[in-house]
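Peer 1: Dropping the sequence and predicted coords here.
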Amino acid sequence: MHCEIRVEGTMSDMLTRAFPELEHVTISGQTVLFGPLIDEAQLYGLLDRCLSLGLRVVEMRRLPEPG
């Protein structure tokens, strides 16, 4: 499964390194983390990581599978 997690604000380089399994871009004052995930357990782990780092998740969505 592929997902996108939108976080409020621009994440520092240090914070983005906490998500090595995901790519990231900054769009309109939000950081968008995106990439493939193995399963829902990995997704919940990513969301928990966001919470523990004090990040405010604005939106999470599943993306269509490539190709």
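Peer 2: Okay, I see it.

Peer 1: C-alpha from now on. contacts and neighbour counts both.
Peer 2: OK.

Peer 1: longest helix in the protein, by residue count?
Peer 2: helix 40-52 (DSSP state H).

Peer 1: Name the surrounding residues that touch stretch 8-21.
Peer 2: Residues outside stretch 8-21 that contact it (CA atoms under 8 Å, 6 or more residues apart in numbering): 24, 26, 29-31, 35, 46, 55-58.

Peer 1: Among these, which one has the most neighbours?
Peer 2: Thr31 (21 neighbours; other CA atoms under 10 Å).

Peer 1: Next up, a structure to set beside the first:
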Amino acid sequence: MNTLYEFRVSCSVSPEAALEMFPELKPVVIPEQTVLYGPVLDQAHLFGLLARFRTYRLPLTEMRPLPTRSP
């Protein structure tokens, strides 16, 4: 699979905390939101990420695969 995904949460999470919770994702903090993006290896990895959002009580508002670029 290895698809690039974007996850949006409706709260601000510091980049340091986001990297600690999701080391495989890159955080971008914008006013009142945090966007995390990175590769998702397979379905098990995706479900693991979703479980971590739930464990950390982060309000996930959007999750979507990002378009791949053609060479």
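Peer 2: Done, it's in. Source: prediction; values computed, not measured.

Peer 1: Put one on top of the other, what's the TM-score?
Peer 2: After superposition, the two chains reach a TM-score (TM-score structural alignment, normalised by the length of the first structure) of 0.88; 67 aligned residues with a CA RMSD of 1.3 Å.

Peer 1: The second structure: matching residues for the helix or strand following the longest helix of the first structure?
Peer 2: Proceeding N to C from helix 40-52 of the first structure, the next assigned helix or strand is strand 57-63, under DSSP states H and E. The alignment of strand 57-63 of the first structure onto the second structure (TM-score structural alignment) spans residues 60-66.

Peer 1: again with stretch 20-38 of the first structure
Peer 2: Residues 23-41 of the second structure are where stretch 20-38 of the first structure lands, counting by TM-score structural alignment.

Peer 1: Report the distance from the matching stretch to the chain centre.
Peer 2: Put simply, stretch 23-41 of the second structure sits 5 Å off its chain's centre (CA atoms, centre = their mean, to the nearest Å).

Peer 1: What's the end-to-end length of that stretch?
Peer 2: 14 Å (CA to CA, to the nearest Å).

Peer 1: Over to stretch 48-62 of the first structure?
Peer 2: 17 Å.

Peer 1: returning to that earlier point: how far apart are the longest helix of the first structure and its match in the second structure?
Peer 2: For helix 40-52 of the first structure, the mean deviation from the second structure after alignment is 0.7 Å (mean CA distance after the TM-score superposition for the first structure).

Peer 1: relative to strand 57-63, how tilted is that helix?
Peer 2: Going by axes from the mean of the first three to the mean of the last three CA atoms, to 10 degrees, helix 40-52 of the first structure is angled at 160 degrees with respect to strand 57-63.
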